[in-house]
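with the input below, show me the fold.
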Amino acid sequence: MFKIFIIEDDSGLVSLLQDYLHKFGYETRAVQDFERVRTEFETFEPHLVLLDVNLPKYDGYYWCRQIRGISTCPILFISARDGKMEQVMALDNGADDYITKPFDYEIAMAKIKSHLRRAYGTYAGSSNDRSLTVAGVTLDVERLMLLRGSAKIDLSHTEAKILDELMKKAGILVSRDRLLEKIWDDQAFVDENTLNVYVTRVRKKLGALGITEGLQTVRGQGYRLTPDWGDEG
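Coordinates of the predicted model:
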């Protein structure tokens, strides 16, 4: 049974979410002490987190970073803040998706199911072929890490899936639609800007390994990984 941790201070919404999630067989727990969110997360060990931005004491961005320090489980923001910057900040701080309030419960459930499948289920892949090396850069999908020489960078599930697709087709144009299909099986619910944000994050991760020109954008078409950076001694 998948476990979902709800970090939300609106008790009415928490109750509605729990009732709805229980109908689909999920186990849930809502945070009790907003100063001990990380501790409660570690105790519950959830498969997925639903997280609001506006919270007592510390905001959702803070707790997202705290959780990311110890877990790669999917984190979905649910917030009344519907501005582009808030969504970008959520993704930049480690979130996997952003749902704006008020939301359709069927769409929210579709997103939850999608991320659970991607992380643990049908589309998570086998454990036998979980690494890929291109021009001295190794993607460890199992451990969500990108390595070059002695340097290593942690990745989110979504960042790893984007890199997996780009590295498998290194030098070849990968269309935006292909990436959306690969990463989010419920494409109809994905904001156009979301992929842009994740590609920017992937570029930053590559840049941290000294690869500044390895990912090209082909305007209106997609992206191409150009592995001409050479192996690192």
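
drop to CA atoms for contacts and neighbour counts, all remaining ones
OK.

neighbours of Leu146, how many?
Leu146 has 23 neighbours, counted by other CA atoms under 10 Å.

tell me the helix or strand right after the strand or helix carrying it.
Assigned by DSSP states H and E, Leu146 falls within strand 145-148. Where DSSP H and E defines the elements, the next helix or strand beyond strand 145-148 is strand 151-154.

tell me the contacts of the residue most central in space within the chain?
Nearest residue to the geometric centre of the chain (CA atoms, centre = their mean): Asp96, 2.7 Å. The neighbours of Asp96, taking CA atoms under 8 Å, 6 or more residues apart in numbering as the test, are Pro74, Ile75, Leu76, Ser156, His157, Thr158.

likewise for Leu48?
Per CA under 8 Å, 6+ apart, neighbours of Leu48: Lys3, Ile4, Phe5, Cys73, Pro74, Ile75, Leu76, Leu116.

just among these, which is most surrounded?
In the contacts of Leu48, the most neighbours by other CA under 10 Å go to Ile75, 27 neighbours.

quick revisit: find the nearest non-adjacent residue to the residue nearest to the centre of the chain, please.
If the residues on either side of it in the chain are set aside, Asp96 comes closest to Ile75, at 5.4 Å by CA to CA, 6 or more residues apart in numbering.

wait, that neighbour sits on Pro46?
No. Using CA atoms under 8 Å, Ile75 is not in contact with Pro46, being 10.4 Å away.

alongside the first, I'd like the structure of this one:
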Amino acid sequence: MYKLLLIEDDRTLFQEIKERLSGWSYDVYGIKDFSRVMQEFAAVKPDCVIIDIQLPKYDGFHWCRLIRSRSNVPILFLSSRDHPADMVMSMQFGADDFIQKPFHFDVLIAKIQAIFRRVYDYNTEPNIVKTWCGATVDVERNLVVNETGTVELTKNEMFILKQLIEQKNKIVSREELIRSLWSDERFVSDNTLTVNVNRLRKKLDGLNLGQYIETKVGQGYMAKEEGSYI
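Down below sits the predicted model:
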């Protein structure tokens, strides 16, 4: 049974979501003290975090940043705020997805199931270590290592990189990446993919590899192999 930590201060909404998710065999935990979110996160050890933006003490962005500094656990924002900047900021702080309130419960379930499929299922593949541009890409540990150093990726970033290097020197369309990541492209903003790719490229810059993830305007993305001139 997967454990979900729902960081939501609206108790009525919390109970409604908990009851619905429990019906899908998810084990749902809440926050008792909003000044001790990190302590309760550590105690629960959730498989996924669902978090609101507007919270007592500190907002959801604050807690997302702290959680991401310690863990690669998937993070899903659930918020009534509808400004595009909120979605962008949540992704920049390391969130995996964003749902705006009010929402249809089927959408929430679809998002959670897609997260668990891509985060926990693909690690069962036998080929979990790949090489690309002289670097070792450890899919299971979410690490990219070369002679310059080591960078740790989020689950989303590693999934994107894995998809690209499996088709290196070929253009992978945005639609294909969205379908692979979120299973149903109706439930994801196109901007979410852009933010994740940009974040991936910025991290790879630390290994002098960012230049090998190319944006093909109007088409998609391509992972070039070092020494290729496509």
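
now the TM-score, please.
The TM-score (TM-score structural alignment, normalised by the length of structure 2) is 0.94; 228 aligned residues with a CA RMSD of 1.5 Å.

across to structure 2, which of the contacts of Asp96 of structure 1 hold up?
Mapping those onto structure 2 (both residues aligned by TM-score structural alignment, their matches' CA atoms under 8 Å) leaves Pro74, Ile75, Leu76, Thr158 still in contact.

quick one: secondary structure of the last one?
With DSSP: H, G, I helix; E, B strand; the rest coil as the basis, the three-state label of Thr158 of structure 1 is helix.

number of residues surrounding it?
25.

tell me who's in contact with it.
Contacts of Thr158 of structure 1 by CA under 8 Å, 6+ apart are Asp96, Ile183, Tyr198.

what ranges do the strands span in structure 1?
Ranges of strands within structure 1 are 3-7, 27-30, 48-51, 75-79, 97-100, 131-134, 137-140, 145-148, 151-154, 174-175, 215-218, 222-225, based on DSSP state E.

of all the ones you listed, which one is nearest Tyr120 of structure 1?
Nearest of the strands of structure 1 to Tyr120 of structure 1, taken as CA to CA: strand 48-51 at 10.4 Å.

report how many residues lie close to the residue nearest to Phe187 of structure 2 when sequence neighbours are not counted.
Sequence neighbours aside, Val107 is the residue nearest to Phe187 of structure 2 in space, at 7.1 Å (criterion: CA to CA, 6+ apart). For Val107 of structure 2, the neighbour count with other CA under 10 Å is 13.

so Val107 of structure 2 makes contact with Glu185?
No. Taking contacts as CA under 8 Å, Val107 of structure 2 lies outside contact range of Glu185: 11.6 Å.

now do the buried residues in the longest helix seen in structure 2.
Ordering each helix of structure 2 by length in residues (DSSP state H) puts helix 190-205 first. The neighbour-count check on helix 190-205 of structure 2 (16 or more other CA atoms under 10 Å) flags Thr192, Leu193, Val195, Asn196, Val197, Asn198, Arg199, Leu200, Arg201, Lys203, Leu204 as buried.

just give me how far it sits from the chain centre.
11 Å (CA atoms, centre = their mean, to the nearest Å).

residues in structure 1 aligned with it?
Using TM-score structural alignment, the residues of structure 1 aligned to helix 190-205 of structure 2 are 192-207.

how big is the offset of that stretch relative to structure 2?
Following the fit onto structure 2, the mean deviation recorded for stretch 192-207 of structure 1 is 1.0 Å by mean CA distance after the TM-score superposition for structure 1.

that older thread, of the kept ones among the contacts of Asp96 of structure 1, which is the nearest to Val218 of structure 1?
Using CA to CA, the kept ones among the contacts of Asp96 of structure 1 come closest to Val218 of structure 1 at Thr158, 20.6 Å.

quick one: that closest one from Tyr98 of structure 1, how far?
Thr158 of structure 1 sits 13 Å away from Tyr98 of structure 1, going by CA to CA, to the nearest Å.

now Ser156 of structure 1
According to CA to CA, Ser156 of structure 1 stands 15 Å off from Tyr98 of structure 1.
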